[in-house]
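S.K.: Fold the stuff below for me.
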Amino acid sequence: MSDTDELRREADAVLADLVGDHQGAARLRADQWRAIEALVADRRRALVVQRTGWGKSAVYFVATALLRRRGSGPTVIVSPLLALMRNQVEAASRAGIHARTINSANPEEWDTIETEVAGGEVDVLLVSPERLNNPDFRDHVLPKLTSSTGLLVVDEAHCISDWGHDFRPDYRRLRTMLAELPPTVPVLATTATANARVTADVAEQLGTGQDAVGTAGQGSPTGTLVLRGSLDRESLSLSVLRLPDAAHRLAWLAEQLDSLPGSGIIYTLTVAAAGEVTTFLRQHGHAVMSYTGRTENAEREAAEADLLANRVKALVATSALGMGFDKPDLGFVVHLGSPSSPISYYQQVGRAGRGVEHAEVLLLPGSEDQAIWRYFASLGFPPEDQVRRTLDVLSASDRPLSLPALEPRVELRRSRLEMMLKVLDVDGAVHRVKGGWTATGTPWTYDADRYAWVERQREAERRAMLAYAESTDCRMELLRRELDDEGAAPCGRCDNCSGKRFTAMPSADMVALARGELGRPGVQVEPRRMWPTGLPAVGLDLKGRIPEQHQAAEGRALGRLSDIGWGNRLRPLLSAQAADGPVPDEVLSGAVTVLTDWSKGPGGWASGQPGALSRPVGVVVIDSFTRPQLVRSLAERVAEIGRMPLLGAVTCTDGIHPSAVPRSNGAQRLRALHGALVLPPEVAESVAAGPGPVLLVDDFTETGWTLAVAARLLRQAGAEEVLPLVLAVQG
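M.R.: Next up is the predicted model:
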């Protein structure tokens, strides 16, 4: 038996252990074996682009076992999601591979894990990309890890590319690690969602080049092996069902969920929508759980376990449940609202049908989808003037600046600021150290052409997703073409190939119940209790906790702009293009309902509870520059219906209005609002004459600082409490 044959026999035996095949009949696919042979025998670099469920994880676990037997150090897997890590630790154990993970959820274990790695007790170490640029990990752990690594795996490698749908700048830190790896250490990059441009870019980012393409490419023994297979998923049946509105979609789900095969995932575009859908489905007897980016880690683990064990019919999830979640028998994926990219859609639906012959994939597009896409599109890489401003601030500082310290100086919200800094770090313009960020002084060029090209790609993807929903052609073929799959052909399974499977309209009774649930107004508006960090540095002597006697009370809004109930009604009313006018009767009715529920609820002024709020003695409105009629008429009508006087308005100094003040982050907004909002003497006198709580009316709140500054003025004037009432909460 040749060395190659012996290695193949050994590899198939490891695979059998990995998949629990006690008869030893399991055999690697041809391209799985080619990748493993390249990694183990030739110590090459390989890029594997294969469909979800193809078995990419089997490649690196089998390769790990073989390399460890030959004396190699541990495998390091860079993996983006905790769900993926948890699945893979469990999978590795089946093949006798000891895997450990370092991520934000287990800091108390890091020292122990590092000791185990140093002692040779760990076969696989999974790390999140964010760890790669954590100063302690980067400076103290990563160098030792790099010197001892036996195999480097970059999972979900499309995240490296800003042409891809889920670019993560932390992934680019891998270039540093790759540059320092000994040349004999093999590297494997894997993804299921890369078109030709992303594939080429990933190879470039990894510093590998690309001298073999497709399953037939050979390449040189020292070059990169690129294995790209068919992206067809024979088990998936794709469908699109258009229903009149959100109430019909929610009602359809409530009536048809039990008819879908097995258990599955219901994707929504926003956290708010996930909450609405979960609440309604539970009310109608369905075992479902919510899973979003705001779900606590312990709750996420419990939700994953319940879905894996089929204790729930579905998880109602945002894209937080995405890459790497592995449940082979997942029977369906439903999207309540359309993702903005066919590539990300393909990835999410790929969760289904891995280990079953048939799985249903259904898209229920909504009228709100494009508005939500536009919001997320606004969070891309900032314009050059904002980037330069950040670099100037860092250069002028004699110490590292944290994100909270930067916010008062830079007009960017924190998540966008952090993403920008990570890109600048990779480009060498800034450096992350203990305590924050510093400028390196390295010249940096704003690649406007590249950023514009990326945005054009995003826009093309949005148009393609709209076309997917409207298309009469094969849906799987369309998705495969978007991923540059040369073998794309009609699937024979989707609704356009084989006929509609989902055509039933929900019953009128269920639609009415859904409409009632979505039409129920009222969400809490949490008050600001702490001043932003760093204000003294920009001339504002405000820090720490806002004095309780200057705070607003918890307020109320009709809804969130991101939900599918009141959000769908309020977005057109509050959009930049909307004409100003008196408050619509439907919206006024919702506001009255919110106030009534508020007054009778826990702590409300009509609840009769000890220590409850007193009834408001008057209404104050915040002057609006963009919607003066809407806000003023809302305040007037609420005052009239509640039989309270309209005490006047919090106004703006000449030429400055809250609508013109940046909403980029709380510190910037507060800096601009401080001194710009004023309480006219006659209004202050009316408030002081109360005395009692004041109802404060505005159109919507995003950062909460307009309400906080106005409440402070009213409390200083003598208001017993300030109760904010707004139409909408952004987010």
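
S.K.: okay, CA-based contacts and neighbour counts for the rest of this
M.R.: Noted.

S.K.: Let me know the helix or strand that the closest residue to residue 23 other than its chain neighbours is in.
M.R.: Excluding the flanking residues, the one nearest residue 23 by C-alpha to C-alpha, 6 or more residues apart in numbering is residue 16, at 8.0 Å. Per DSSP states H and E, residue 16 falls inside helix 3-19.

S.K.: Give me the packing partners of that helix, helices and strands only.
M.R.: helix 56-69, helix 82-94 (3 or more C-alpha pairs under 8 Å, 6 or more residues apart in numbering; DSSP states H and E).

S.K.: give me that answer again for 10 Å
M.R.: Contact analysis of helix 3-19 by 3 or more C-alpha pairs under 10 Å, 6 or more residues apart in numbering; DSSP states H and E lists helix 30-40, helix 56-69, helix 82-94 as its packing neighbours.

S.K.: ok so, going back, who are the neighbours in contact with the residue nearest to residue 23?
M.R.: Residues near residue 16 by C-alpha atoms under 10 Å, 6 or more residues apart in numbering: 22-28, 62, 94-95.

S.K.: of all the residues you listed, which comes closest to residue 544?
M.R.: residue 94 (51.3 Å; C-alpha to C-alpha).

S.K.: That closest one against residue 62, yeah?
M.R.: No. Judged on C-alpha atoms under 10 Å, residue 94 makes no contact with residue 62 at a distance of 11.5 Å.

S.K.: more crowded one of these two?
M.R.: Shown here are residue 94 and residue 62; by other C-alpha atoms under 10 Å, residue 62 has more neighbours (28 against 16).

S.K.: Second chain to compare with the first, below:
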Amino acid sequence: MEHTSNADLRAQADTVLARLVGDATGTARLREDQWRAIEALVADRRRALVVQRTGWGKSAVYFVATSLLRARGGGPTVIVSPLLALMRNQVDAAARAGIHARTINSSNTEEWEAVQAEIEAGEVDVLLVSPERLNNPDFRDQVLPKLSAATGLLVVDEAHCISDWGHDFRPDYRRLRTMLGDLPPGVPVLATTATANARVTADVAEQLGTGGASDALVLRGPLDRESLSLGVLRLPDAAHRMAWLADHLDDLPGSGIVYTLTVAAAEEVTAFLRQRGHAVASYTGRTENADRQQAEEDLLANRVKALVATSALGMGFDKPDLGFVVHLGSPSSPIAYYQQVGRAGRGVEHAEVLLLPGREDEAIWEYFTSLAFPSEDLVRRTLDVLARADRPLSLPALEPLVELRRSRLETMLKVLDVDGAVNRVKGGWTATGHPWSYDADRYDWVARQRKAEQQAMREYASTTDCRMEFLQRQLDDEGAKPCGRCDNCAGPRYTVDTSTVALDAARVDLGRAGVEVEPRRMWPTGLPAIGIDLKGRIPVGEQASSGRALGRLSDIGWGNRLRPLFAPQASDAPVPDDVARAVVEVLADWAKGPGGWASGAAGDQPRPVGVVTVASRTRPTLIHSLGARIAEIGRLPLLGSVEYAGDASRVPRSNSAQRLKALDGSLTVPSALASALAQGRGPVLLVDDFTETGWTLAVAARLLRRAGADGVLPLVLAVQG
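M.R.: Next up, the predicted model:
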């Protein structure tokens, strides 16, 4: 039986809940597990991990607990939250309960000083911080110690991010170990997530024990979402999937989210659906902050039918009446998929969840897999560079000295920081000199886990058993059982039919060839440090002009046709006829477009006087045949190739500085080509198969310009991105 004090505490908690949810009657009541968590935090000052399905009400636990703790003289609640969308939602929700919430994140730097002053004055009840702040030197060294000392409740939202066994591991979250250890005795801690299997749950619970507490309360509930009806629609190709969406978007209930796997696909689908008369907006990692916020507000207010989004719109976005989630392309993890579809149906009785897998999915999975933790050799070399440096090295200064792109380098350094091997300070990174071991077993296990998750997604798409039960079992839910609602339990609710009009429009849209290739205009920083005397702006007389590509490898139109040409096992062969014809269309559109050479108007780009190819040891037949076909159809001379010296064509897939180091002095203009360029009076088309960073094209263009070419117009089959 409940003690009287705890009975009073529960009555107070229910009163706060009523304010939070806007219940004027005061009849709102906490769920039993919600109350158990609040009781553990407020009455017992314990650490708790809550693993509950999306929409269960995890935020109610920490807001109610905050109100009760503050009423008892506790310090502010600190919520570590991964996404700005969540922060905006949470600030609004807190205000309904009379809780004053503020945020410190990358989008409100101008408010940081004022927020810190409000905290010191005791005016802030809840502070939401992004995990990246925890590893910022100023914040870590100056703000965090005072914040840790004053914190009344620490909340770790989306706690699966702590664990590298989880589907969305974020190294910045590992800094929480330090904060957990520095909290004064008796400060309660709450970790919440909807997407943790048994292993992740155990890992997070163990990490909550940092600092001596070893009795973390784990509350794990059933993960079935009774409002969701899951289904899979298998359509022949990208055109059919886009046409289906255009035909059936208005049939889906309410407003919702259409997820794509890449930014390029999100932008393509958004443009197509708008063309077909649908009110939709794009939401990706490239979307400006203000545009993201506007898109969120438009969806919340039902001013758009859908946001077409990448995983950038994920954890934390809260729209209780979201009516559907459609995936154009399959995520690589059933746990990530469960997390994304959980955005729907929180406050409505029925929501539709549909997966439309595509044949490009596995190539995209493979690309993201290639971004895993670097090899031990690369890590050791980075540590050696830092150890030899006489000062902290910033990312731009360190990047030229190691063979890693900046994003992977930064992620690696954050992991090494948590492991104690490096330290982030003002001005950059330093080596600590502490012993460090490469945990190959752990990294191999994570890689195997990712492969297993990919296989599980294949099985999810093809299973004839209950789909919700399948996802629950992937999350180790002991209560998993057939849902009775999915397409396998209750029969499909949608056919795969598409209209001829929509399908024809989708084929035209996806068949539209041509992507602009922006030239490099600045040399990367740090080249002098690796012996290359280049810096600043590339002289205009040595730059390439704006170029063209047939398509992006990440898009769902020409990307699907081009990817097989660049697969590691693909044989070198002449350019396929359909690809060659499409390249000619790109050239024709380019010539007629703004600044093109077709009109012959003053100020326009002069007509090319010849074709030059970039030599290749991996696809020489493909590139030479492409150059020859262009020369033949355009009635232009094939002037020759920019050649590689020695073994230099094996340019590493690394950062810009390392690519330039490999290219420096290795590309040459043969004498016969130089003679031909000296006689010509006009630009040349520079033909290559593929560009990822643009540096091969930039270096080749510089050599051709120096050899006498009046201009260089790059033309490639594909771009990455």
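
S.K.: what's the TM-score for these two chains?
M.R.: The TM-score (TM-score structural alignment, normalised by the length of structure 2) is 0.99; 719 aligned residues with a C-alpha RMSD of 1.2 Å.

S.K.: related to what we said a few turns ago, tell me which of the helices and strands packed on helix 3-19 of structure 1 is the most buried.
M.R.: helix 56-69 (a mean of 22; mean count of other C-alpha atoms under 10 Å).

S.K.: can you pull the buried residues of the helix or strand following that one?
M.R.: Next in sequence after helix 56-69 of structure 1, counting helices and strands by DSSP H and E, comes strand 75-78. For strand 75-78 of structure 1, burial by neighbour count (16 or more other C-alpha atoms under 10 Å) applies to 75-78.

S.K.: related to what we said a few turns ago, please enumerate the shared neighbours of residue 94 and residue 62 of structure 1.
M.R.: With C-alpha under 10 Å, 6+ apart, residue 94 of structure 1 and residue 62 have common neighbours 14-18.

S.K.: Give me the buried entries from those.
M.R.: Buried members of these, counted by 16+ other C-alpha under 10 Å: 14-18.

S.K.: tell me which of those is nearest to residue 304 of structure 1?
M.R.: residue 18 (20.9 Å).

S.K.: Can you tell me how far the alignment partner in structure 2 of that closest one is from residue 91 of structure 2?
M.R.: Correspondence of residue 18 of structure 1 to structure 2, assessed by TM-score structural alignment: residue 20. Counting by C-alpha to C-alpha, to the nearest Å, the separation of residue 20 of structure 2 from residue 91 of structure 2 is 12 Å.

S.K.: Which residues are in contact with each of those two?
M.R.: residue 99.

S.K.: Next up, the contacts around the alignment partner in structure 2 of residue 392 of structure 1.
M.R.: Alignment note (TM-score structural alignment): residue 392 of structure 1 maps to residue 384 of structure 2. Going by C-alpha under 10 Å, 6+ apart, residue 384 of structure 2 touches 378, 431, 433.

S.K.: what's the top helix by length along structure 2 packed up against?
M.R.: Longest helix of structure 2, by residue count under DSSP state H: helix 440-462. Taking 3+ C-alpha pairs under 10 Å, 6+ apart as contact, the helices and strands that helix 440-462 of structure 2 lies on are strand 228-232, helix 334-341, strand 351-356, helix 361-369, helix 467-474.

S.K.: Dump the ones you listed to TSV, plus mean neighbour count.
M.R.: Shown next, in TSV, are those (neighbours: other C-alpha atoms under 10 Å):
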stretch	mean neighbour count
strand 228-232	24
helix 334-341	22
strand 351-356	23
helix 361-369	15
helix 467-474	22
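
S.K.: And those: which comes nearest residue 678 of structure 2?
M.R.: helix 361-369 (42.1 Å).

S.K.: What range does the closest one cover in structure 1?
M.R.: Going by TM-score structural alignment, helix 361-369 of structure 2 sits over residues 369-377 in structure 1.

S.K.: Check what contacts the matching stretch and list those residues.
M.R.: With contact meaning C-alpha under 10 Å, 6+ apart, stretch 369-377 of structure 1 is reached by 269-270, 336-341, 455, 458-459, 462, 466, 561-564, 568, 571-572, 575, 731.

S.K.: Report the mean deviation for it after fitting onto structure 2.
M.R.: Here stretch 369-377 of structure 1, set against structure 2 after superposition, deviates by a mean of 0.5 Å using mean C-alpha distance after the TM-score superposition for structure 1.

S.K.: re the thing from before, adding distance to residue 485 of structure 1, write the helices and strands packed on helix 3-19 of structure 1 out as CSV.
M.R.: Formatted as CSV, these follow (distance: least, C-alpha to C-alpha, whole Å):
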stretch, distance to residue 485 of structure 1
helix 30-40, 16
helix 56-69, 18
helix 82-94, 25
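
S.K.: returning to what we had before: return the distance of the longest helix of structure 2 from the chain's centre.
M.R.: Centroid displacement of helix 440-462 of structure 2 relative to its chain, using C-alpha atoms, centre = their mean, to the nearest Å, is 19 Å.

S.K.: Tell me what angle that helix forms with helix 467-474.
M.R.: Here the directions of helix 440-462 of structure 2 and helix 467-474 differ by 170 degrees (axes from the mean of the first three to the mean of the last three C-alpha atoms, to 10 degrees).

S.K.: Next, the angle helix 334-341 makes with helix 440-462 of structure 2.
M.R.: 60 degrees.

S.K.: Which part of structure 1 matches helix 440-462 of structure 2?
M.R.: Going by TM-score structural alignment: helix 440-462 of structure 2 matches residues 448-470.

S.K.: Could you do stretch 111-125 of structure 2 as well?
M.R.: Using TM-score structural alignment, stretch 111-125 of structure 2 pairs with 109-123 in structure 1.

S.K.: who's in contact with that stretch?
M.R.: 61, 64-65, 67-68, 72-76, 92, 96-104, 124-125, 137, 141, 144-145, 148-150.

S.K.: If we go by neighbour counts, what in that stretch is buried?
M.R.: Within stretch 109-123 of structure 1, the residues scored as buried using 16+ other C-alpha under 10 Å are 110, 113-114, 117, 122-123.

S.K.: how about residue 415 of structure 1, what's its partner in structure 2?
M.R.: Residue 415 of structure 1 maps onto residue 407 in structure 2, by TM-score structural alignment.
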